[in-house]
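Visitor: based on what follows, work out the 3D shape:
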Amino acid sequence: MPEGHTLHRLAGVHHELFAGTAVRVSSPQGRFASSASVLDGAVFERAEAHGKHLFHSYGGDRVVHVHLGLYGTFTESELPVAEPRGQVRMRIVGPTHFTDLRGPTKCELLTPDEVTAVRDRLGPDPLRNDAEPERAWARISKSRTSIAALLMDQKILAGVGNVYRAEVLFRHGIPPMTPGRDLGRQRWDLIWADLVELMADGVKVGRIDTVRPEHLPEATGRAPRQDRHGGEVYVYRRAGMPCLICGDEVLTTDLSARKLYWCPTCQPE
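Guide: Modelled structure (predicted):
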């Protein structure tokens, strides 16, 4: 599932391509057809993200809410428009480009009040200027649940997924099964600040890189990571491989139906 940086990157692209212009909206697949007809010809006002949720705002207090889920994708192309390929849920055509949305978990037309209800269910997003990390800490500091599970709970912290969860805990030497209430305020502040920086970099470059300069392939002479997700990481999807710092084996286990990765030496209990 795309993590928060992907949605913020998409919001930036869509805002640049369409904001302030009247756009054509359609649903070649048909599942969004009635809502598309309401929006067709309307002015695309802005695009923004909160966590893993994308919002397209139009005139008349109309907002399209998109959650990509596991399989959703947007593709952007220059005009002229091409025949739809695959199951295109929503197509937006602007003055120079068009974008096609395929396979989302959610693509729905909401009112501003309904958007507020969606956002009220989400925790603070490290990529938003209006984020309030104190809200997340208030819940984490009282919880017996592991910090590894809490970081993935979108009601507590919005936008963090499996990669950022594993990597930020490794970068600060935090055992993933540490109860939230045992984490300590200083370590939470370090986690939050690191997520703000790492995820902002992810928006810029379009991939997740978490390895510090001194541990990069060009600094150590190791081979670059070969993975379809791209990016240089410490532990994510490196189970059974040597830790980049201590050389011990990276471990994995299942936690809340997701794979958790960590180094037991660099993140000791």
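
Visitor: from here on, contacts and neighbour counts on C-alpha atoms
Guide: Noted.

Visitor: same for the lengthiest strand in the chain, what does it pack against?
Guide: If you go by DSSP state E, the chain has its longest strand at strand 43-50. Counting by 3 or more Cα pairs under 8 Å, 6 or more residues apart in numbering; DSSP states H and E, the packing neighbours recorded for strand 43-50 are helix 4-18, strand 21-22, strand 53-58.

Visitor: ok, then the element right after the lengthiest helix in the chain?
Guide: Longest helix of the chain, by residue count under DSSP state H: helix 185-205. Remark: after helix 185-205, the chain's next helix or strand is helix 217-220, criterion DSSP states H and E.

Visitor: buried residues, whichever helix or strand comes after that next one. List them.
Guide: Using DSSP H and E, the next helix or strand after helix 217-220 towards the C-terminus is strand 251-255. Within strand 251-255, the residues that count as buried by 16 or more other Cα atoms under 10 Å are Leu251, Thr252.

Visitor: now do strand 251-255: which elements does it pack against?
Guide: Counting by 3+ Cα pairs under 8 Å, 6+ apart, strand 251-255 packs on strand 258-262.

Visitor: go through the strand it packs on and flag the buried ones.
Guide: Across strand 258-262, burial judged by 16+ other Cα under 10 Å covers Leu260, Tyr261, Trp262.

Visitor: burial of the closest residue to Glu78 other than its chain neighbours, as a residue count?
Guide: Once flanking residues are discounted, Glu78 sits nearest to His97: 4.2 Å by Cα to Cα, 6 or more residues apart in numbering. Residues contacting His97 under the criterion other Cα atoms under 10 Å number 16.

Visitor: next, the structure of the following sequence, for comparison with the previous one:
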Amino acid sequence: MKIMVAIKRVVDYAVKIRVKPDRTGVETQNVKMSMNPFCEIAIEEALRIKEAGLASEVVAVSMGPVQCVDTLRTGLAMGADRGIHVEATAPLYPLSVAKILKALVEVEKPGLLLLGKQAIDDDCNQTGQMVAGLLNWPQGTFASKVVIDKEKQEVTVDREVDGGLETLCLDLPAVITTDLRLNQPRYATLPNIMKAKSKPIKKFTPQKLNVNVKPDLEVVEVTEPPKRKAGILLSSVDELIDKLKNEAHVI
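Guide: This is a model prediction of the structure:
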């Protein structure tokens, strides 16, 4: 079985986000970029499935500008066998990404498609569900545990819901999106980083895949959240209750 993993290049989680002066988006020039943390979890789970003898190959896929190759190399250094880069200069929104993934699935024929449940830059949490719908594959979102039965060609997914845990049994092929508690991603070792430089990365474009990536969303404006007012010290509980009641109007 082949596993395909979608990974995204995003602003590093430790970077303080700055909005562009013209409010068209966030500043990415000279800003540290890295792999989306949820995508790291998806790569790690694919590698563990392969190490357990349940998969023969792990293929990492990324979409976007040329710099996405660096993110792919990170996935290859973690242990993925090869990469696919779909080069696109225009912003790609969830539906466009889902359409590209569907086209790649038709080319690669994987038995399992893994994605992070969301990206930390837009928090859309839509691509996995959309590509499952386009492929008409069963889906398990927010996975906190994944168990594959190779003989039955099934995968059991524990997913976190508001009421606790829900367990799904899906026929393969399937789409799974990964949650934080699924695993702890490994660090790429120096020998594997060196090996990653020689691993193949196949190039595609949306046009070559016959995918129309015309945006279905329009970003009108990006603004920073309002700054928090400074706190004040109160002399008594009675004064606190008075302010909560008459100024904040929360009681």
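
Visitor: list the TM-score for the superposed pair.
Guide: Once the chains are laid over each other, their TM-score by TM-score structural alignment, normalised by the length of the second structure reads 0.28; 124 aligned residues with a Cα RMSD of 6.3 Å.

Visitor: correct me, but Thr141 of the second structure touches Ile176?
Guide: Yes. The criterion here is Cα atoms under 8 Å, and Thr141 of the second structure meets it with Ile176 at 5.7 Å.

Visitor: those two - which one has more neighbours?
Guide: Higher neighbour count among Thr141 of the second structure and Ile176: Ile176, with 27 against 23, using other Cα under 10 Å.

Visitor: scan the second structure for its longest strand.
Guide: In the second structure, with assignment by DSSP E, the single longest strand is strand 139-149.

Visitor: give the next helix or strand downstream of that one.
Guide: Toward the C-terminus, strand 139-149 of the second structure is succeeded by strand 154-161 as the next helix or strand (DSSP H and E).

Visitor: following element in sequence after that next one, please.
Guide: Per DSSP H and E, the first helix or strand lying C-terminal to strand 154-161 of the second structure is strand 164-171.

Visitor: who's in contact with that following strand?
Guide: Applying Cα atoms under 8 Å, 6 or more residues apart in numbering, the set of residues contacting strand 164-171 of the second structure from outside is Pro138, Gln139, Gly140, Gln153, Glu154, Val155, Thr156, Val157, Asp158, Arg159, Glu160.

Visitor: list the buried residues in that strand.
Guide: Within strand 164-171 of the second structure, the residues that count as buried by 16+ other Cα under 10 Å are Leu168, Cys169, Leu170, Asp171.

Visitor: what's the next helix or strand after that strand packed up against?
Guide: Remark: after strand 164-171 of the second structure, the chain's next helix or strand is strand 174-178, criterion DSSP H and E. With contacts defined as 3+ Cα pairs under 8 Å, 6+ apart, the packing partners of strand 174-178 of the second structure are helix 37-51, strand 112-116, helix 127-135, strand 139-149.

Visitor: just the angle between the third one and strand 112-116, please?
Guide: To tie it back to what came earlier, the one meant is helix 127-135 of the second structure. Orientation check (axes from the mean of the first three to the mean of the last three Cα atoms, to 10 degrees): helix 127-135 of the second structure against strand 112-116 gives 150 degrees.

Visitor: can you show me the helices along the stretch 1-150 of the first structure?
Guide: Ranges of helices in the stretch 1-150 of the first structure, per DSSP state H, counting those that start in this stretch, are 4-18, 33-39, 112-120, 133-140, 147-152.

Visitor: ok, now which ones touch the closest residue to His65 of the first structure other than its chain neighbours?
Guide: Among residues not flanking His65 of the first structure along the chain, Phe55 sits closest, at 4.8 Å (Cα to Cα, 6+ apart). Counting by Cα under 8 Å, 6+ apart, Phe55 of the first structure makes contact with Ala11, Ala47, Glu48, Ala49, Val63, Val64, His65, Val66.

Visitor: most widely separated two among those?
Guide: Ala11 and Val63 (13.3 Å; Cα to Cα).

Visitor: quick one: which of those two has more around it?
Guide: Using other Cα under 10 Å, the more surrounded residue of Ala11 of the first structure and Val63 is Val63, with 24 against 21.

Visitor: was I right to think that one contacts Cys107?
Guide: No. When contacts are counted by Cα under 8 Å, Val63 of the first structure is not listed as touching Cys107 (10.3 Å).

Visitor: just give me the neighbour total for Lys99 of the second structure.
Guide: Neighbour count of Lys99 of the second structure, defined by other Cα under 10 Å: 22.

Visitor: in the host helix or strand of it, what's buried?
Guide: For Lys99 of the second structure, the element it lies in under DSSP H and E is helix 94-108. Residues of helix 94-108 of the second structure classed as buried under the neighbour-count rule (16+ other Cα under 10 Å) are Pro94, Leu95, Ser96, Val97, Ala98, Lys99, Ile100, Leu101, Lys102, Ala103, Leu104, Val105.

Visitor: check contacts around the fifth one.
Guide: Right, Ala98 of the second structure. Thr127, Gly128, Met130, Val131, Leu134.

Visitor: what helix or strand is Ile241 of the second structure on?
Guide: Assigned by DSSP H and E, Ile241 of the second structure falls within helix 237-246.

Visitor: how many neighbours does Glu44 of the second structure have?
Guide: Using other Cα under 10 Å: Glu44 of the second structure sits among 23 other residues.

Visitor: try Asp149 of the second structure
Guide: Neighbours around Asp149 of the second structure, by other Cα under 10 Å: 12.

Visitor: pretty sure it contacts Val155?
Guide: Yes. Contact status for Asp149 of the second structure versus Val155: in contact at 5.9 Å, counting by Cα under 8 Å.

Visitor: in CSV, list the buried residues of strand 258-262 of the first structure along with distance to Val25 of the first structure.
Guide: Output for those, formatted as CSV (distance: Cα to Cα, whole Å):
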residue, distance to Val25 of the first structure
Leu260, 40
Tyr261, 42
Trp262, 45
